[in-house]
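Engineer: Quick one, what's the 3D model for this:
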Amino acid sequence: MHLQQTLLPILLTLHFLAFTNSIEAQYTPYDDLPGLIKSNKPAFDPDFPEWAKKLYGNDINFYDINKQYEAYIAENPGRKTAISRYFRTWRKAILEYVRPDGSIQLPDMHVFNRQLNKSQTLCESSQNDRSNGSDWSFLGPRETFWLNENGAATAPGKAPWQVNVYAIDVATSDFSIIFAGTETGFINKSTDKGQNWQQMAPGYLFGGGITAIAIHPTNPDIVFASGGNQIHRSEDGGHTWQPLLPLSNLFYADRLRIDPQNPSKIFAASEKGIFVSSDGGNTWTQRYQNQAWDIRIKPGDGQTIYAITRNAGYYSLVRSVNGGQSFTIIQEFPGNYSVASGAYLGVTAKNAEVLFAVLLGSNDTPYLLKGNFANNNISWNLIATGRTTAFEMDNGQGYFDLAMEISPLDDKIILVGTTTLFKSTNGGLTFSAVGGYWGPFNIHPDIQDIKMLPNGETWVATDGGMNYTSDVFTAQNNYHVRCKGLMGSDLWGFDQGWNEDLVVGGRYHNGNTAIADFYQNKSLRMGGAESPTGWVLQGKSRHVAFDDLGNGWVLPKTAEGEPEGRFIFSKYPNMDEYGGRRSNFVHHPNYYGTFYLGEGNGFWKSTDMGVSYVLLHTFPGRVRYLQISFKNPEVIYADVSNYGLYRSDDGGLTWVQKPSLTNAP
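Structural biologist: A predicted model of the protein is given here:
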């Protein structure tokens, strides 16, 4: 008996420690890197593949985890999950810190945050003055149009495949004013309902993707934005910004809500909990410590605030009845839905006594719940279960692309989406697909944000840009793509021609594009997904190639014209680590039909513009990058993974390793 009494507290302590460690293991120091948003990381699942489990550990070898992931993708092509999306983002963020042996040298984030804050403060004090003669001008893509692949007589329309817009807000005082924040950390503004967009504060570094935007309810010149573990404020319509959070209190707000009755009060939901400012954003106080994915103000009642949070691995709803001074758990909310990858709330001015919650649950299944708060009698009902005939939505890529909005004019109209947008007109009993991976409207997959306005207009932000409808996606002629001038494409594939002013590249999320002066301000949507690809073949007009589109293309002479043909292009340079280390090919400076590239460990030469190749040399590692001498084309340099620099003096037949470019003094 005495032994049992002694062991019981020990076992309970060990159980508590194990539970605590499992909660803490949700995030690791890797997740603090610039470019990562912690809330997009799904909860740990013991059924994850081995590569995914490693993301929750503290000792990761990049090459090991990447190899396992690539093998997984080869076996599961095209499958979208929250953990796959997070890994791809994680991989892009981690690459510059990878050592040759695959270990990861993490930066000092305190130093990084200080330097970023200093840059933001200096930029704000200089009023973003970029008139120093060294400016870059924006080339494009300015507006993306479908490729006229079949030579139709009618000019192709606008394609919503341009910029991944994370967050939007529409000024309640002027519905013509809209702000849009991108994954790449840009903020764009429109003053004509999205007909035209302008990048704001190009010299200001927001430090990361813009996850939330909130416009002052009566003064549209005052705008708040969340990006890079910081909340930023503009008081001049977005022309200049300033960081608000001190270095001792940084957090990444996933949602920002301004009290319309008291605009000095702002609420933020973040992975660090709920924060409230009562002085227009100057100072922030943490009012709830558990992770919060969304926060909503009860329409017409600034004292009542709802937030969907995490509580010991389950979703929990908390409420404040004192304007955000404190929050308590609503016990009537169903507590049996385990956290998978995030949640979202919906309120409507049509009926302030109802609250909707969409929860991304286990087994790739979302759940839509409706709460009724009339007369203080709280009741909750499950009104829709995902992956059913009535509601086909799945978890998609998790919180990364989750959004929901309830019409302020009719509480039976619901828009909700992950990879595909769905619409209900009967309060959630049934849903139909609007667009994304399927549906009658050709919007880009992956829904990021939704705004439904009291005048009947609706805005939907996706991985591809901005979509507008005046009748909640009822008639096709009332739906419009609004991406003209919207800046922030992640053009991570790039090449440029010198015989014509032609640029091609692969865009993250938005496929391949072609930009040319003879296309005016139009960019072509060439197809593809998100490969960092694109090469221009010099010497022949408009000949380009993309590694995910098969053979080469002869581009049209005009943006509205039909492509002039295809040509054989049988080999592509190495595209390693999800494009983070993209190889190249180099043209012979005297013969445009001759060029060289590295595929695998081989150095290859073509003399017929890529129709056929000859293997000239095999290196001990993968060919990373090439350069050829214009003065003496027999001299070629090659950067080889893990082996360094090599030089050839006979056109690539033989090579000498060059461990150093200079002699020691």
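Engineer: Please make it C-alpha for all contacts and neighbour counts, starting now.
Structural biologist: OK.
Engineer: Residue 15 and residue 456, how far apart?
Structural biologist: Distance of residue 15 to residue 456, given as CA to CA, to the nearest Å: 53 Å.
Engineer: Oops, could you answer that again for residue 646 instead?
Structural biologist: Taking CA to CA, one finds residue 646 at 64 Å from residue 456.
Engineer: of the two, who's got more company?
Structural biologist: Each of residue 646 and residue 456 had its neighbours counted (other CA atoms under 10 Å), and the higher figure belongs to residue 646 (18 against 14).
Engineer: The more buried one: what's it in contact with?
Structural biologist: 637, 638, 639, 640, 655, 656, 657, 658 (CA atoms under 8 Å, 6 or more residues apart in numbering).
Engineer: so what's the fifth one up against?
Structural biologist: Read that as residue 655. Shown in contact with residue 655 (CA under 8 Å, 6+ apart): 646, 647, 648, 649.
Engineer: And the contacts of residue 646, which of them are buried?
Structural biologist: Listed as buried from those are 637, 638, 639, 640, 655; burial here means 16 or more other CA atoms under 10 Å.
Engineer: how much space between the first one and residue 372?
Structural biologist: Spelled out, that is residue 637. Applying CA to CA, the value for residue 637 to residue 372 is 70 Å.
Engineer: what's the answer for the fourth one, then?
Structural biologist: Taken as CA to CA, the spacing of residue 640 relative to residue 372 amounts to 64 Å.
Engineer: and the contacts of residue 655, which are buried?
Structural biologist: Among the contacts of residue 655, the ones that count as buried by 16+ other CA under 10 Å are 646, 647, 648.
Engineer: Adding distance to residue 254 and secondary structure, write those residues out as a markdown table.
Structural biologist: Listed next are the buried ones among the contacts of residue 655 as a markdown table, based on distance: CA to CA, whole Å; DSSP: H, G, I helix; E, B strand; the rest coil:
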| residue | distance to residue 254 | secondary structure |
| --- | --- | --- |
| 646 | 48 | strand |
| 647 | 50 | strand |
| 648 | 53 | strand |
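Engineer: if I pick residue 535, what's in contact with it?
Structural biologist: Taking CA under 8 Å, 6+ apart, we find residue 535 in contact with 494, 495, 496, 504, 505, 544, 545, 546.
Engineer: Could you tell me which of these belong to strands?
Structural biologist: Using DSSP state E, 495, 496, 504, 505, 544, 545 are the members of those that sit in strands.
Engineer: Here is a second sequence; please produce its structure as well for comparison:
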Amino acid sequence: MKPETFCLRPLLVATLLCTTSPALFAALGSWSTSGPAGGNVVALVSYEASPTTLWAAGRGGVFRSTSGGTSWTRIEIGLPEALFSTDLVAATSSPVVYLAAGRQIYRSGNGGDLWVPVTPPSAVDFINHLSLRRAGSNALLAASYNSLFVSSDGGGSWSAPGAVLGSNQYTAVDYAADGTLYAGLAYSDAATFSGAIVLRSTTGGASWAPTPAQPGGLGGIDHIVSSPGTPLRLFASDGVNLVTSSNGGSSWSGIALPEAGTACGVINQIAANPSVASGLIVGCSARGLLVTADATVASPVWQTYDASNGFTANGTQPPQLSAIAVHANFATTPSIWAGAGDGGLLATTTGGSCWSAINNGFQSTNIRALATHPVDTGNGAVFLAGYGDSTTTIRALYKSADSGGSWNPSNNGLNAEQIRSIAIDPTTVDSDPLTAENFTVYAAGRSERIPDAAAKDGGIYKSSNAGASWSTIDSGIAVVNGRPDMGTARTIALDPRSCLTPPASGPCVIGSGGLRKIFVTGGGRANLTAPGLPYQSARIYRSADAGASWTASDSGLPLPQDLGPPGSFNYASMGGVVPLVFDPGNTQTLYIGTFINWPQGQAGAVDPTLANGVFKSTDGGASWLHASNGLPRYAGAASSNWDVLALAINPANPQILYAGTSNLFAGVPTGNVYKTTNGGTSWSLASTGIAGQDVRALFIDPNDPTGDTVYAGTGGNGANPGGVYRTTNGGSSWNSISLGLPADSATALAMPRRAAGAAPRILAGTTAGVWDYTSPSDDDADGSPSAVENALVGGDGNGDGIQDSTQARVASLNGSGLLARTAQGGGAVTVAIQPGTCTQLNDSTSLAAALYPPDNIAGTGSHDAWGLASFSLPACAGASVRVTFHGASFGADWSWRNYGPRVPGNADTFGWYRFAGARLIDAQTWELRLDALRQGNYRDDANDILFVGGPAQSADLLFSDGLQ
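Structural biologist: Just a heads-up that it's a prediction; the model follows:
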């Protein structure tokens, strides 16, 4: 795919955002993605020795480009899944890269092909910033919010300052080329550094002191950088003002920004010109990019680059930058690369006069909303995807006109920084499943005050041409601080029987002219000046005229509660309403799910008791009653119920509903599914087999006439991955179908329309785009398709005389080792649970060792011959599992090694280790004794096991205890 170029015809930017490619579908039985590309950018660096080599990190992962950003490749071998990156730095003359992620720092000595954890600084909470000294690869400065640490050996060891650092708050660091270290503070403890906001160390970090002079007029430091070639030249900003020093902080002077035209707004980023010591590049939230060759003179000459030059993420406004990288020889090669917050990556080769989006392969879009055409089944079916959790200018909504094969932004007129819900009006489509037509679609989300307060709206949008253009529909949403504002609008739902002439029963038919009754849910705006005050803006609004006007509809929902102690203004409040579903037979009956906000851990406070969870209305939303009996509670019997972030109603029996519950306040976040069979009168747990940290999405398969086939999407992290789960028995048991899906997984689910009998296709919204899965025939749900199991080792890999494809406890797989094994007569792998209480395998697969870092204890290449086996055991506290590598001849120089967290559930402890529960029982077969509460399980989950490990050949381990 070609990079997206904007500068040639800026007025047509909305139509030039992305090129298209033929429709691509997921391979049967596996997850894959075709976009949308772009999204969140945390850090971006260029390699000085080869400046067209770039590294970028974002919420979707870590990536590298060797083509100046034309294309990107994921580089994560050795990194835990679902890594939350905070910073990234690279050496100037060797391909050494460091990545900060939470409490851990990772190092790659080969440009990102392999990452290894380094010794983390002691007693550190969260590494926010890294800086690496030029012309070296081992001198590293790290900062957490309230600490500074220095390593001279690439993270092998760390030293902290000799002086007590007090309550300072560190927001920026710089390791200058001459060895001087600088730190910028947002807040300085007067007792330690007398209120200084810039510190320096000339002792390699052993001691720190304020620079001889402090920059005047700054409220703190957001950014500080030194000139690469002239290290005494410093630039610093507090987000509003700029200053510079020519002598390492002995004196400072202000830098004048342009006076004419649009004001800068917030200074998001600054970067020193690598070629000219006085040169500076500034990212402004409102004005765009400012470039000057000399920022040190009284009146710098600035060049401004904005949307008219293609410097934009949404086509109309400049992006809010999170990172800037500059070509090392900028004087002769005027290339700049920019990370646009949640708006993806941009590049210029003309010093700024012409910009292109460079997102091909950069998968970091956080998709929180999905909608598929309600009728079309061909390759031209329209899908829509919404980007969530952003407060910067982005491409908030994407459209695929080729059934998910490619994605283009669809933002014309859309004044949104995030989209959390999309609803296509099924009565506005035609009945031909192969034709495209203009239909009506609604979206709900959030706009910010960008570029100013006048831009804020109610977060509700409508398109009458299938998303080609949008208008804001927020008339009647309460005005708060001068603008319509209901917080984040989280769900928009259409009453399926609200056409002008509804049928006697069932939904309005295709072509019946448009639905009229619409509900939108959101956070509302609580009044927390005193307990029990009415909300300033409602949590639910309804429209009877297709969105032309709205009225509040949250009567009966709780008001804020005072948790005490007296006078502390410590309130609990309903944070918002997320899902809303209609009873399809009687749309006067509706259900909503809600979540709660309250400060944790305040001394003297009581637990919240305000109503939360599920509410029900039987009068079309005019009033709501709490309907959460049986849902879990945060504390005692009278405390608030857990959050409900997903709901689904059985169309065949509307008394049956499923609720996704989450406790995000727990030490280990927990999610479950609950079920009611009596319209919300009571709920019971229906979560057997589900794992992950929360349940964010529920979807009922419309092709199952019983309504008993339900899908659930859960979130997670590297050590407790989320996934997509399916039940075919109404929630009695669930099976994971998560192979290949990002570990933090599904926050939205959708199912494209399909013909009767066709394999179901599932779309999942993740932090790395839209992922796509087409279900194979896998009757025993073990992860290995029936056709594969029937084709391998006579269809009976464990030799029990029963077809593997009919046994949920046996899975035969194609092996994934890297060495040819034809001569050995094998290659297949069979995983079999031995008789006991556990009877189900999920997500069984064989994985190539190249997907993992080398096992340094067993030796590089020690796993290559047979690869690794991976599987999960739902609803299982412990089991004996046998893994047979057909054709193998394991001897005394083989041992079993696991990869994963050494401490179950702890993503900071990833690595290789000897699995003590393994023993070789014959030349081909290993027996694994698994306990959900002990090492060997990825998860910190007493009732669900996720296992990854395999045989390693190493003579060195023959007489070793192998405890590493």
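Engineer: returning to what we had before: mapping onto structure 2, list which of the contacts of residue 535 of structure 1 remain contacts.
Structural biologist: For the contacts of residue 535 of structure 1, the contacts that are reproduced in structure 2, applying both residues aligned by TM-score structural alignment, their matches' CA atoms under 8 Å, are 495, 544, 545, 546.
Engineer: the helices in structure 2, which residues?
Structural biologist: Assignment of helices within structure 2 using DSSP state H yields the ranges 190-193, 786-791.
Engineer: Need those helices in a markdown table (columns: distance to residue 951 of structure 2).
Structural biologist: Converted to a markdown table, those look like this (distance: least, CA to CA, whole Å):
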| stretch | distance to residue 951 of structure 2 |
| --- | --- |
| helix 190-193 | 55 |
| helix 786-791 | 22 |
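Engineer: Can you tell me which of those is nearest to residue 406 of structure 2?
Structural biologist: The minimum distance between residue 406 of structure 2 and those falls on helix 786-791, with 29.7 Å, by CA to CA.
Engineer: Mind listing what's buried along that closest one?
Structural biologist: 786, 788, 789, 790.
Engineer: And that helix, what does it pack against?
Structural biologist: Here helix 786-791 of structure 2 touches strand 810-814, going by 3 or more CA pairs under 8 Å, 6 or more residues apart in numbering; DSSP states H and E.
Engineer: from the buried ones among the contacts of residue 646 of structure 1, which is closest to residue 234 of structure 1?
Structural biologist: Nearest to residue 234 of structure 1 among those, counting by CA to CA, is residue 639 at 45.4 Å.
Engineer: how near is that closest one to residue 602 of structure 1?
Structural biologist: Relative to residue 602 of structure 1, residue 639 of structure 1 is positioned 12 Å away (CA to CA).
Engineer: list residues touching both of these two?
Structural biologist: Listed as contacting both residue 639 of structure 1 and residue 602 by CA under 8 Å, 6+ apart are residue 623.
Engineer: aligned partner of residue 279 of structure 1 in structure 2?
Structural biologist: Using TM-score structural alignment as the criterion, residue 279 of structure 1 maps onto residue 153 of structure 2.
Engineer: What number of residues are in the vicinity of that match?
Structural biologist: 12.
Engineer: same deal with residue 32 of structure 2?
Structural biologist: Neighbours of residue 32 of structure 2 using other CA under 10 Å come to 21.
Engineer: Can you find the partner of residue 69 of structure 2 in structure 1?
Structural biologist: With TM-score structural alignment as the criterion, residue 69 of structure 2 lines up with residue 194 in structure 1.
Engineer: so what's its match closest to, chain neighbours aside?
Structural biologist: Excluding the flanking residues, the one nearest residue 194 of structure 1 by CA to CA, 6 or more residues apart in numbering is residue 482, at 5.3 Å.
Engineer: residues touching the one you found, list them.
Structural biologist: By CA under 8 Å, 6+ apart, residue 482 of structure 1 lies in contact with 160, 194, 195, 196, 465, 466, 467, 468.
Engineer: for residue 502 of structure 1, same thing?
Structural biologist: Applying CA under 8 Å, 6+ apart to residue 502 of structure 1 gives the contacts 496, 514, 515, 516, 517, 536, 542.
Engineer: Where do the strands of the stretch 101-250 of structure 1 begin and end?
Structural biologist: In the stretch 101-250 of structure 1, the segments counted as strands under DSSP state E, counting those that start in this stretch are 143-146, 165-170, 178-182, 187-190, 198-200, 210-215, 223-227, 231-234, 242-243.
Engineer: same deal with the stretch 301-450 of structure 2?
Structural biologist: 303-305, 323-326, 336-339, 345-348, 355-357, 363-364, 367-372, 383-387, 397-400, 408-409, 418-424, 441-446.
Engineer: and residue 589 of structure 2, which of the ones you listed is closest to it?
Structural biologist: With CA to CA, the closest approach to residue 589 of structure 2 among the strands of the stretch 301-450 of structure 2 belongs to strand 418-424: 19.2 Å.
Engineer: Quick check: that closest one compared with structure 1, mean distance?
Structural biologist: Comparison of strand 418-424 of structure 2 with structure 1 after fitting gives an average deviation of 2.3 Å (mean CA distance after the TM-score superposition for structure 1).
Engineer: circling back to that earlier point, dump the strands of the stretch 101-250 of structure 1 into JSON lines; add distance to residue 617 of structure 1 and mean neighbour count as well.
Structural biologist: JSON lines is the format used below for the strands of the stretch 101-250 of structure 1 (distance: least, CA to CA, whole Å; neighbours: other CA atoms under 10 Å):
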{"stretch": "strand 143-146", "distance to residue 617 of structure 1": "41", "mean neighbour count": "24"}
{"stretch": "strand 165-170", "distance to residue 617 of structure 1": "45", "mean neighbour count": "27"}
{"stretch": "strand 178-182", "distance to residue 617 of structure 1": "44", "mean neighbour count": "28"}
{"stretch": "strand 187-190", "distance to residue 617 of structure 1": "48", "mean neighbour count": "25"}
{"stretch": "strand 198-200", "distance to residue 617 of structure 1": "47", "mean neighbour count": "19"}
{"stretch": "strand 210-215", "distance to residue 617 of structure 1": "47", "mean neighbour count": "27"}
{"stretch": "strand 223-227", "distance to residue 617 of structure 1": "47", "mean neighbour count": "27"}
{"stretch": "strand 231-234", "distance to residue 617 of structure 1": "53", "mean neighbour count": "23"}
{"stretch": "strand 242-243", "distance to residue 617 of structure 1": "54", "mean neighbour count": "22"}
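Engineer: With that, I have no additional questions.
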